[in-house]
Structure formats: structure tokens, C-alpha cells
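*Asks:* Could you look at this predicted model? Sequence included:
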Amino acid sequence: MFTRQPEWWKESVIYQIYPLTFADGNGDGIGDLQGIIQRLDYLNTGKDKQENALGVDAIWLSPIHQSPMFDNGYDVSDYYDICPTFGTMDDFKLLLEEAHQRDIKVILDLVINHTSNQHPWFLEARSSRYNPKSDWYLWHDPTPDGGIPNNWLSYFGGIGWTYDEQRQQYYYHAFNSNQPDLNWHNPEVRAAIYEIIRYWLNLGVDGFRLDASSVYSQDKYFRNNPVKFGGSEKKYKDQYHIYDKNLPENHEIIREIRSIIDEYDHRVLIGETFIDNRLYDSVIFHGANNDELHLPLTFEFPLSPWYPGYLQREIEKKERLTPADAWSVYFLNNHDLPRHLSRWSECSLCFDTTAIAKASATILLTVRGTPILYYGEELGMINHENIPLEQVRDQAAISCLDEECLPSRDGTRTPMQWDTSAQAGFSFGKDITPWLPVHDNYKTVNVETELTEKDSVLSFYRQLIELRKESEALRKGSWTPLINYPYEHLAYLRETARETILVVINFSYEKNFDLDRAIPAKNWEVLLSTSLQVGEIIALPKLLQPFEVSIFRYHQSPEN
């Protein structure tokens, strides 16, 4: 049986759940904690033989704290309580207990760059410039002509300042105006947040994913960001964001959070690091002494085009830039990105999304690093592109009228597709409208159906996860590419002293299989393949089949 090591997150598969649309436990059409509890056996049973279980090791929950839900939980109004939309604190404690019984770790999304504008801290801060919490947010007087303090913009679109009539000042928000940024220069703010972190760790959570962890710090002098040559000051991508995010103090904050995490046994700290899509700036969030994030989430890999050379380049960059004592993390999807099959099928030679799903899953689960799956990815779920306007829920995106506004993210957040029943089994409530509409393809793309199909996307994911657990090389071996400039297929080795694994992925039709590096031609056991017989010990094929995925283990020949 696979035994998890103290640094369990290095060898685990993490599964992101968007609670609003994962499973509805009370029949009101909205996902909740009881729904997640009822579906835990699908994720992991904690037994040696996991019939029908996916086999993941940890779940990351998008925000469940008390919230007015303007940004679907990413606008917190009480860090110490559960939003009634999802249930109660007792429900969460039960979830924690039931998950741990099944050997599933629980990671919480922690939104501490900003709060809701309905948080008691903000209500106090805006009440008076002399309130004890008046300096807990970023306030600034208007310019002499009544204008905004500087040129900082909101990531969601438009200016990053909102005027508050009650206080007669502007407050800064990196995201929506309903999400005022906390003032991390204030030691009282830090102390309050750190107390919250300890509260949840003491409750038994296994770690946190820090939302927007690269934008905690802002210039205390509020200087204007420089504008790129030929760019517009009013466009977010045209500014050099040197004063409104990723200042040196940002790393100091994360180191302080990490020091709290390290007070507890076997906890993990994950962080969202988006720094103008530059991998080097993101990997430094490991820390000079590996004392910041265990797993910094970078976006270069998921935002790559579906092209082997480009994907290999991003993997090679991570391999070279990640510090020797640190660890990488990979993902294809999350709650903010269009689902990868919708993104990649448009730029692929292959119009079979099942083939792309299996190929991309193979990369995700066989590269060197921790994989994070997004719910429904293992089924081959795609974006819902036709959500009626009256059913749109992404208020934070649609409330902005600026030309650079974030597009609605509802299409990637639609209900998990469990079976062929009404609402795809997401909810058992009658005559209810689910939080978001179910995708039309749920009759064929669902857990129940795919569990019975040997060649389904779900079956392939389950085999990959099981193979990863059984293989030392896939969990912690080195990664070596075998093709210098791949155009139509990837081939790489995962190796430890005791095991050699070869992964081959064809992105095209029939293709000659030539490698730049000499490796043994014979005695390869087929571990998993879309074209070859699993279990056979064969010579490496001379020709790859259309869109073939094959994973081999080398067997030393008897004469050696």
C-alpha cells in the first residue's frame, strides 16, 4: 500500500472543488458541504482497493467563509464562520472528520489580500478617519483637483480606486470595488490575519491556498506605475506593475505565514502567483531558503498552446528555475480559466476531445511535480458557452463595463456531472434551478456512465493516478526530455536509481518514433497505453499511432 511521507503534498494528487457547483446535499440547487461529504467516497475511500474511487489525496475548497457572495466567496465578511450557503461550522467539522477517515487532506482557500466591503473591519474603517481600524485598508485623499490618487488599475478592469462619501477619501482595490485591499503595512492587520490562520490550523485543516498571494504589498508612497512604450495608462497590461504588486514586502508577508504553517506538522502552503505571466518571478515565491510557498501556482503551463514544443519549453523552464530543495506544481484548469479541453481543442490537429483529454492528463500526472485537478476535468468536462443572461452568477466580472474587464467565469464553474438524472445528479431537489445550468453533454459525460466504460476519460484518469501511486519514478524521479525540439510528439524519462519510466505522447497522426537520446530498444513493459496491450514486454515501437499515449517501464534483460 502507498504510504504518504511527511511532505505528503510532494507525492499527492490534489483535487480542487468549487463548492457552489460540486454537489448539492440539501436539494436547494446550490452546492454545499453536506453534498461534498456525500461524494467523498468518489474521491477516495481510504482502502487498499478503491473500486470506483478516483484516488486523490487532498481536496482544495474554493472559499466557504461567510460572504455576501458578490464574488462567489472571494469577498469574505467573516473569516471565523462558514457561509450559510454552504452550511454550518458543524458541517465543516464533519467534512474534516469524514475526509480524514478516508485519507483525504483538506486545504482551504484563504482570501486575505482583501475583504468584502461588508466586513466589520471595513465598516469601522470607513466610519471615521479616527476609528481604531481607520488604517486597516488603503485610503488616500483625492488629488487637489478631486481626481484619483494615482494610475493604479483593477485586475477586473477599470481604475483601482473608489471614492467613499462617508469618509471623503478613496480606497484601493486590486479587484472589484466590493473587495477593498487590506493594508499589510499595518502590524495590527498582520496580527489579525495570523490569528485567523492559527484558528483554522488548530481546527485541523491541512493547509491553505493563498488567493492572489502576489499582490499583498503596495507602495506606501502611492507612486504611479510606469507605462510601457506605446501603451495606454488605462490598460492593465500596458503598465509595469512595480508599485501595486509583488513588492519585496510581499515576500516578507509570505515568509511570516510560512513560519506559522511550520509550527504545525505536515501542513502545506500553496499560493496563486500571477506576475504578468513571468515564470522566473513566480518561482522565487519558493523563497531564498525555501521558506515561502511550498507550491507556487504559476500560469505559464496551463496558458500554453496545445503544442508539444511549447509545453516542453515550459516544463524545462520549471525544471531549471525551481530551486533544488523546492518542488513544482502543475495544473490545467481552475475556477478562473476556461476549461482546458475548450481551450486546446481549438488549436489542435485532433478534433477528438477524448484524445486530447487523455494526452493532457498524462502530461499532468507524469511530469515532476504535484498535480492539481479541477473538478470534472477527469470526466472531460468542457466550458458551458451558452449560459442565459438571467442565470449568470459572476457578478464581479459582469459588473465592470471597462473594455478590459475580466470575462465571465461561469462557463468553467457549471455543476459537476454525476449521472444521467435531472440536473446531472448534482441536486436531488425537485423543481429547482441549479446555481448554474448543467452542460448539455451531461448524458454522456458523467461519472456513472464513464465508470462503466473501459476507454472513458475517467477510467484513464483513474489508471493514471493508480499508476502514479505505484511508481516511485513518477512520484519523485528526475525528468529528462528525449527530444530536443519536439514538433509533433513528446517523449521523456522519469527515473530513480531503481526504476525507469518512459512517457510518449503523440500530438499528430502516424509518426515515426525517433529519439535524440540513445536508450534501450527492448524490454519495455507497457504500463498504460491507448494503442498497445498493457502488461506486454516489447521493443519500443518504430511508429506511433494517431494521438497515441503510452507509458513504459524498463525491464533489465535476463542476460544483464
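*Replies:* Yep, that arrived.

*Asks:* switch to C-alpha atoms for all contacts and neighbour counts from now on
*Replies:* Fine.

*Asks:* OK, contacts around F513?
*Replies:* P541, K542, L543, L544 (CA atoms under 8 Å, 6 or more residues apart in numbering).

*Asks:* which one is T420 nearest to, not counting chain neighbours?
*Replies:* K443 (4.9 Å; CA to CA, 6 or more residues apart in numbering).

*Asks:* let's bring in a second one:
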Amino acid sequence: MNFHRPFFSKTSNSRVSSKILDTNEQLNEGIYRCKHGVSYQIFVQSFYDSNGDGIGDLNGIRLKLDYLKGLGISLIWLMPIHPSKSYHKYDVVDHFSIHPDYGTLDDFKQLIREAHERNILIIIDLVVNHTSCDHPWFVDCRNNRSSQYRDFYIWQDSEKIQKLGHKRLATPDSGLTGVWHPVVEQNENENKPPTNTISELVIAAVQDNISKFSSQIPTAPPLPSSTEIKNNKKAKNNQNNNYYAMFDPSMPDLNYDNENVKRAVIDIGKYWLKFGVDGFRLDAAKHIYKPHRPKDNHNWWQLFRSEMEKINSNVYLVGEVWDMAYVIAPYLRGIPSMFNFEMALYIMNCVHRERCQGLLNRHLENIEFYTATNPEYLDALFLTNHDQTRLMTEMNKNKQKAKMCASILLTLSGSPFIYYGEEIGMLGDKPDENIREPFYWTDKSDNTGQTTWLKCTYTTRSNGCVPFDEQINDSYSLYSHYKTLIHIRNQSDALTFGDLIPIDVKNASICAFERIYGQDTVLVIHNLSTKSVTIPLPNNISENDVTVLWTTNNQNQLGKKNVTVSGYSTIILKPNIAN
């Protein structure tokens, strides 16, 4: 292990601990670099339409791989791609297939192949806290207590629910307070299909995929037809016929006290790793067991990780645990990377207040706390995602503030994630559909790639949004800001891998820090205020000792012993001499 003393900081700091890759690790440096690079979250339905049906698809993403590579992306996170009844697809009907709107397994295989050719990793949303109420396991058991899949879910009788109570406190990731739901029994004499029915299109596509890849897919019950669902026998009474579902009645939770469930989920993970995906975003990771059983959650994810690493020792696992740091830390033995919801709020709040107070110290406190549990912890930073108000809306359409948020995100230590459309300033607020509107490629009517499944109410020209095809050649656009800074980051080992050392310049509006990795070091200075600020160069450095690596404003300039940083701007300095 090799360490290098700071150039811009006055004294060495115990937090400087960047590990330099040894010979064996060089073999996997490409994967290591991709994991530490900039990642991109895609809601497939809204991204790019390859066949003119108005719905984004896997081939559409494949056609836009050069767009993503040009932006500087090294990892793609695909939101759920499996058969589902909903538009969001977090209610999975079959974990081994692709939703027919999105394409086929062959399409996905080709996407992975071409992404890897561009040194881009692909991870997929793994939704295994629950299934759809139309999943074959649940369909088979919901009115059949003797079903072999009955114990795949959590059941309770009405009397006990009334006695113990059926409410829970709302959490940031689920506002549903009623968690026990009676099975809705179908009327056998009704002529119309039952409400909870998989479309025949989905059934046909799934069955076709299963027949093609049956030798690769773990054993699972066959998908029922609509007629079979309709003809299910009703339960004789309602005793013990209430199921647990904490997100929505259409998404019953799985029972992880059943070893068969654990084995089935491990098989799902192994299947996709063998298929070629590079890892998983682990949805609702803290809800696998009920809230009073966190240790069981921790143990499960450690088991899952160990099983996945048997297939791919470099598997990338990033988790969603929306909670306090002390709750998150024990998960890190099983999930080495975790989305940092706290820092997302910190960054945006600091930009709103135009003050950096507490941001850097809190960032480092979190990293120290988490690496004490897992030294390989990788901080998954982001600004907003598919469950939150979009960045440009949060910033009240202020492009300069959005740029400042991006600048901080892309220069902090960690692995930054960008939500699709963030780089072009898409708008969106609750309800969720409005946060997942079609990517704004163009206003031109002849562009068949523009998705149209949802009419945009936020990301429109009348709301001040500018399509990508008008931003690409504008050097001052939000897109150009993201692209330029991502490429600066990708070319700097200090910004990609390095540790962070705060530098106190005695000005609350200035966020200044050194990033250091081996022989590479940079000084990053963000001015969060509207006013130009002149500060002394740290560590008695003069203008002859440094070069401007990048700046967002041409009025930012070096003096003999100081640097002037304009309002809402960033400057990155690099030493002229080897230290």
C-alpha cells in the first residue's frame, strides 16, 4: 500500500488512506474503475423507443450507448425490466424473463455485450422483498392453503390482526400504514376476467422465454392462464387469509423464514449473473424481515453476497436502506455499497442556503463510520432518484444552482449516480409518474426514438425545459456542464479514487477540499454564493505552483497568492510540480 502526503493541506491527515492497486488488482482495474466511475439510472420505459410503439425498450438503450459513453458513464442501473402489471414494474410476475414491452432475453444479452465492449457495466434492479399478486407462487396459494407455495408468503388470521393491530408507521420509502390485506376472492360465475390477472401478452412472452432458456432457468411453477386464475377455488372461509404487504396490496411480501424462498431468490441472482449482468441494485433491502428483526436482514444479505460472489467475485451490490447511519452500517457486510440519502439532502440544502457548513465533515464522518464496518465500503452518492422530486424542480428551475449541485456531487469522494434526464434539467414532482416522464430528446416530430407512453406535464418547453438536441452544442448548457466535469473526473485518479481532506478558508460560502490518490492531487473550490470571493491559496502556495485544471467561469482567476472564484462557480487546481 502506498500513501502520498497532501500538497494543498498544511498537515497530513489520518483520513488520507487511498489504497493504490497492486499487481493482482490491476487485472480487475477496469471493473474497479467502472464501480468508482459515474453511474446512470434508467427507467427503461421513458428512455428511448427503438420500435415506434411509444415505449422505451432495451434496444433503445443499446442505440443510445454511445450517448452514455460520450457523457462519461461507466455503469448503468436499469430499473425493473421483468414482466409486471404496473408501469413501474416493481411488482414482478416472473424474475427470469423480460417484459415484452422492453424486448427479449436476446435483446438484453446484446445490450450487455455492447455495453461491455464500451467498458460500461450493467446492473439491474433486484426486487425480492415482494412479488406481484399475479406471480405464479401467489396465484397458486392465495386461495389454496395446501399449496406448496403457501409458506412463500406471510399470512395471518383476522382475529389476531385485530388483537395485535395492523398498522405501521409510514417510512420514507413507503407511506402505506395498513400492512395486512384480505385476499380478494373472485366470483366463479362472473363473465369478465378477474381483476388480478396477467395479460395474455405477458403470459405468452414469458412462456416463450422460458421454453427458449429452460435449461438455464431454475425450477419454478408454470405461469397460469387467465382461465386458470379465474377458476381457482375460493377459500372456505377467511381464516388465516390475510397476507402481509408493506408497499401495496398488489405486492405481497415474501416469507424469508422459509428456506425455499431464500434458495429461490439466490437462484434468481445467480441466473442473472450467469446471464451477464454485473450486479444488482437491491430494492427495499431493510424490509426483508419485519422491522423488529434487523439482524435477520443483515444475515440474509451476507448470505446473498457470499452466494453471488461464488458466481462473480467482482459482483457489484448497491442497496437501498433509507435510514440513519447507525441503521445502515450493519448492512454493509452484505451490501458493500449503499445509496447515501443523507448526503443528497445535505448537498441540495447547502446549495439552497448558499453555505457549505457541515457538508464535508458530515461526509467524512459517514465514510469513517461505514468503513469501520466494511473497509471496502463504496459511498453511492446521488442527488435525486425515481422516488424523489427532480433536481431542477428542487432548485426552482435555477440552472446555476443545479450546476453547483452537480459540481459538488461529481467532485466528492464516492461513486456518483445520475438519474436519467438530470443532466438536461428535466423537471418533475410527485406523484411518481411525473418524476419518470419521457426523456426529452427533441421537439422534432420525426424522431421516432422519443417515448410517448406518458404526456409530459413538467418537462415541457413551456416550463422552460430545453431538449437534448439543443443543449449538445451549447457550451453553457447543463448537459455540457455534466459532460465536461464527468470527463475531468474520469481523467483524474484523485477525483475518481482519492480521499478527501477539507480545507478551511474561513468563509462559510466556500466549499474547499483536496482530493488525493497516490501521486495525483487536486484542489477543488466551490463558491456556493452569488458573490465573487477571493481567498488565499492554502499552504503558502503561489500561482506558479498550480495550474487551473477546470473552471466553470472564465472570470475565476489565480492571483499571486490567492484565487478569485465567481458566484455559483467551481475551480479545480492541480500542482505544477511533483510533490
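*Replies:* Ah, there it is. Just so we're clear, the structure is a prediction, and the values are computed from it rather than from any experiment.

*Asks:* TM-score for the pair, please.
*Replies:* Here the TM-score for the pair of chains, by TM-score structural alignment, normalised by the length of structure 1, is 0.80; 485 aligned residues with a CA RMSD of 2.7 Å.

*Asks:* List the residues that contact the equivalent of W161 of structure 1 over in structure 2.
*Replies:* Residue pairing (TM-score structural alignment): W161 of structure 1 is matched to W180 of structure 2. Shown in contact with W180 of structure 2 (CA under 8 Å, 6+ apart): Q156, I161, H166, N242, Y243, Y244, A245, M246.

*Asks:* is it true that the fifth one lies in a strand?
*Replies:* Yes - in this structure, Y243 of structure 2 lies within a strand as judged by DSSP: H, G, I helix; E, B strand; the rest coil.

*Asks:* follow-up on the earlier one: now that we have the contacts of W180 of structure 2, which of them are buried?
*Replies:* Neighbour counting with 16 or more other CA atoms under 10 Å marks Q156, N242, Y243, Y244, A245, M246 as buried within the contacts of W180 of structure 2.

*Asks:* Alignment lookup: W77 of structure 2 to structure 1.
*Replies:* Aligned partner of W77 of structure 2 by TM-score structural alignment: W60.

*Asks:* my guess is H88 of structure 2 contacts P80, does it?
*Replies:* Yes - distance between H88 of structure 2 and P80: 7.4 Å, which falls inside the contact criterion (CA atoms under 8 Å).

*Asks:* which one of these two has more residues nearby?
*Replies:* P80 (25 against 18; other CA atoms under 10 Å).

*Asks:* Which residue, neighbours along the chain excluded, lies closest to the more buried one?
*Replies:* Per CA to CA, 6+ apart, closest to P80 of structure 2 is D125, 5.2 Å.

*Asks:* which SS state does the residue in structure 1 that that neighbour lines up against fall under?
*Replies:* Taking TM-score structural alignment, D125 of structure 2 has D109 as its aligned residue in structure 1. Judged by three-state DSSP, the three-state class of D109 of structure 1 is strand.

*Asks:* residues in contact with D109 of structure 1?
*Replies:* W60, L61, S62, P63, I64, F208, R209, L210, D211.

*Asks:* thinking T414 of structure 1 is in contact with N441, fair?
*Replies:* No - under the criterion of CA under 8 Å, T414 of structure 1 makes no contact with N441, lying 11.9 Å away.

*Asks:* Please list all residues in contact with S566 of structure 2.
*Replies:* N527, T530, K531, S532, V533, N553, Q555, N556.

*Asks:* Which of those fall in strands?
*Replies:* N527, V533 (DSSP state E).

*Asks:* Most neighbours out of the contacts of S566 of structure 2, which is it?
*Replies:* N527 (27 neighbours).

*Asks:* corresponding residue for that one in structure 1?
*Replies:* That one, N527 of structure 2, aligns with N506 by TM-score structural alignment.
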